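Visitor: sharing a model that was predicted from the sequence below.
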Amino acid sequence: MESTKKIALVTGGSRGLGKDMALALAKKGNDVIVTYNAKKDEALAVVAAVEQLGQRAAALQLNTGNVKSFDAFFATLQATLKNTFQAERFDFLINNAGHGITVPSIAATTEEQFDDLVNVHLKGVFFLTQKAIPHINDGGGIVNLSSGLTRFTHPGSGAYASIKGGVEILTKYMAKELGSRYIRANIVAPGAIATDFNGGRLRETPQVQEYIKSITALPRIGQADDIGSVVAFLCSDEAKWVNGQRIEVSGGMYL
């Protein structure tokens, strides 16, 4: 008997924003599959936390920057859906996996750094979604992650923000092309969040925190659960008429 519960796949779900997305989705009654690149133990801890919330969960290894590995990943995913969830397909794809770089400027950015960002944040998102389309149920959804840095500028983020801008355009095309199947596609664009992203610089540096507060309308530092709840909302019937949109979740930075 096929499961009637919705299933969400969160890439990069072992820690930080992805972990909170997984938990927020579970709290809304979804089963959850998280992917991890190297941190299997952390991913299994997220699985345990989701199960504690009464939902089913699984963790699968995936390097979102290696497109050649995607066929093998989807073979494993199909087996996991059948064995763990008694399902043929899943409902929500959250393209969250990613990383930043710390460089002072465009002039200091290497081609290797640029290519690495493209592979994970744009090429990986494009082709993972392409291969996921046959496995997503009609009426499902896609949530891609962008950044507040596509609206405002911060020196050193030129490569990262430009690539995220590409993801924003791609998301509109996903929304258009998949609309006939009632699959929605939206962007969530976080502001500065205190996680271990970029080596935890915001979380660990009081001076940076004070600066961020000074340029944010709601004068505090963003936390992971500020983002997860918005992703979970977009993967619910409450957001059934929200499509092709960019939702910035930054507390009002640089307004």
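Guide: Alright, I've got the coordinates. A quick note: this is a predicted structure, and the numbers were derived from the prediction, not measured.

Visitor: okay, CA-based contacts and neighbour counts for the rest of this
Guide: OK.

Visitor: for Ala232, see how far away the residue nearest the centre of the chain is.
Guide: Centroid check for the chain by C-alpha atoms, centre = their mean gives Asn96 as the closest residue, at 1.9 Å. Separation of Asn96 from Ala232 (C-alpha to C-alpha, to the nearest Å): 13 Å.

Visitor: what do you get for Pro134?
Guide: For Pro134 relative to Ala232 (C-alpha to C-alpha), the value is 22 Å.

Visitor: between these two, who's got more neighbours?
Guide: Ala232 (26 against 11; other C-alpha atoms under 10 Å).

Visitor: how close does the more buried one sit to Ile133?
Guide: For Ala232 relative to Ile133 (C-alpha to C-alpha), the value is 20 Å.

Visitor: show me what stretch 103-115 is in contact with.
Guide: Residues outside stretch 103-115 that contact it (C-alpha atoms under 8 Å, 6 or more residues apart in numbering) are Ile101, Pro155, Gly156, Ser157, Gly158, Ala159, Tyr160.

Visitor: how far off centre is it?
Guide: 23 Å (C-alpha atoms, centre = their mean, to the nearest Å).

Visitor: let's bring in a second model and compare:
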Amino acid sequence: MALVTGGSRGIGRAIAERLAGDGALVALTYSSDESAAREAVARIEKDGGRAVALKATLGRHGDAASLWAAFDAEVAAYAPLAAAPTGVGVDIIVNNAGIGRSADLAALTEQDFDEVFAVNVRAPFFVVQEGLKRLRDGGRIINISSGAARLAMPEIIAYSATKGALDNFTLNLAKSLGPRGITVNSVAPGIIDTDVNASWLRDNPEAEAQAASVAALGRVGQPEDVADIVAFLASDDARWVTGRVVDATGGSGL
């Protein structure tokens, strides 16, 4: 059983599809685009997997409790296979949902600062806090960070800071949850061809070439590139990996 926040499109959708393909029942969340979420579920089911879509507006007080209440309700039919002492059990939590703010120190508003930290840091913190009641021993927590956390990028200073905070959250969780056999890792993508980047990247050969040149591997990343790394960390093959930030930038900034 897996929970993937922001799983209706982009990297989150690729993660949801890959985990479902590996046999997990996937609960994917969406904020507003219900049609995209239902399309993602339909695609997973068409490929023989199992998934449910949960509406979850993150970045607000009480968001984690509401999310997990919806999780319990939607996957209740599978409860005999996924029972836990509190609510329905879960094996994998992927904190993927996030927002960006393209502003430097001078331009960033207090509202934008609060919003990006609420969605990118506070929400994962409390999703995990509430989820630990359900997460089984030997489970997995995977936080989707960013290569921006290790680079100086003043034009997205707040976004980068949230990902640095998320990586530190990963480190501390790995230490505290290790006795339960739970591994916690971050995956840090670089430039990925998703809908978020479509306005400047797609159908723009010059922009694509520039983005590709940043990576040592010489191309723009695809959502599946990140999803495959997440799948590895979620598997038993990664049982001895915890507290790490796994670079998924294709060697950007080397």
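Guide: Yep, it's here. Since we're looking at a predicted model, the values are computed, not measured.

Visitor: what does the TM-score come to for these two?
Guide: Once superposed, the chains reach a TM-score of 0.93 (TM-score structural alignment, normalised by the length of the second structure), with 248 aligned residues with a C-alpha RMSD of 1.5 Å.

Visitor: Three-state assignment for Asp104 of the second structure, please.
Guide: Of the three states, Asp104 of the second structure takes coil according to DSSP: H, G, I helix; E, B strand; the rest coil.

Visitor: ok, Phe70 of the first structure next?
Guide: helix.

Visitor: which position in the second structure pairs with it?
Guide: Using TM-score structural alignment, the equivalent of Phe70 of the first structure in the second structure is Ala64.

Visitor: which residue, neighbours along the chain excluded, lies closest to its match?
Guide: Nearest non-adjacent residue to Ala64 of the second structure, counting by C-alpha to C-alpha, 6 or more residues apart in numbering: Val127, 4.8 Å away.

Visitor: quick one, helices of the stretch 151-255 of the first structure?
Guide: 158-178, 201-204, 206-214, 224-234 (DSSP state H, counting those that start in this stretch).

Visitor: Gln245 of the first structure is nearest to which of these?
Guide: Closest to Gln245 of the first structure of those is helix 158-178 (C-alpha to C-alpha; 7.6 Å).

Visitor: OK, contacts around the aligned residue in the first structure for Val119 of the second structure?
Guide: In the first structure, Val119 of the second structure lines up with Val120, judged by TM-score structural alignment. By C-alpha under 8 Å, 6+ apart, the residues touching Val120 of the first structure are Thr64, Gly65, Asn66, Ala97, Gly98.

Visitor: against Ala217 of the first structure, how distant is Glu248 of the first structure?
Guide: Distance, Glu248 of the first structure to Ala217 of the first structure, by C-alpha to C-alpha: 13 Å.

Visitor: if you count what's nearby, which of these two comes out ahead?
Guide: Glu248 (20 against 14).

Visitor: state the distance from the more buried one to Val188 of the first structure.
Guide: 6 Å.

Visitor: same check, this time on Ala58 of the first structure
Guide: Distance from Ala58 of the first structure to Val188 of the first structure, by C-alpha to C-alpha: 24 Å.

Visitor: ok, now Thr150 of the first structure?
Guide: To Val188 of the first structure, Thr150 of the first structure is 12 Å away according to C-alpha to C-alpha.

Visitor: re earlier: which neighbours do Glu248 and Val188 of the first structure have in common?
Guide: Common neighbours of Glu248 of the first structure and Val188 (C-alpha under 8 Å, 6+ apart) are Ser147.
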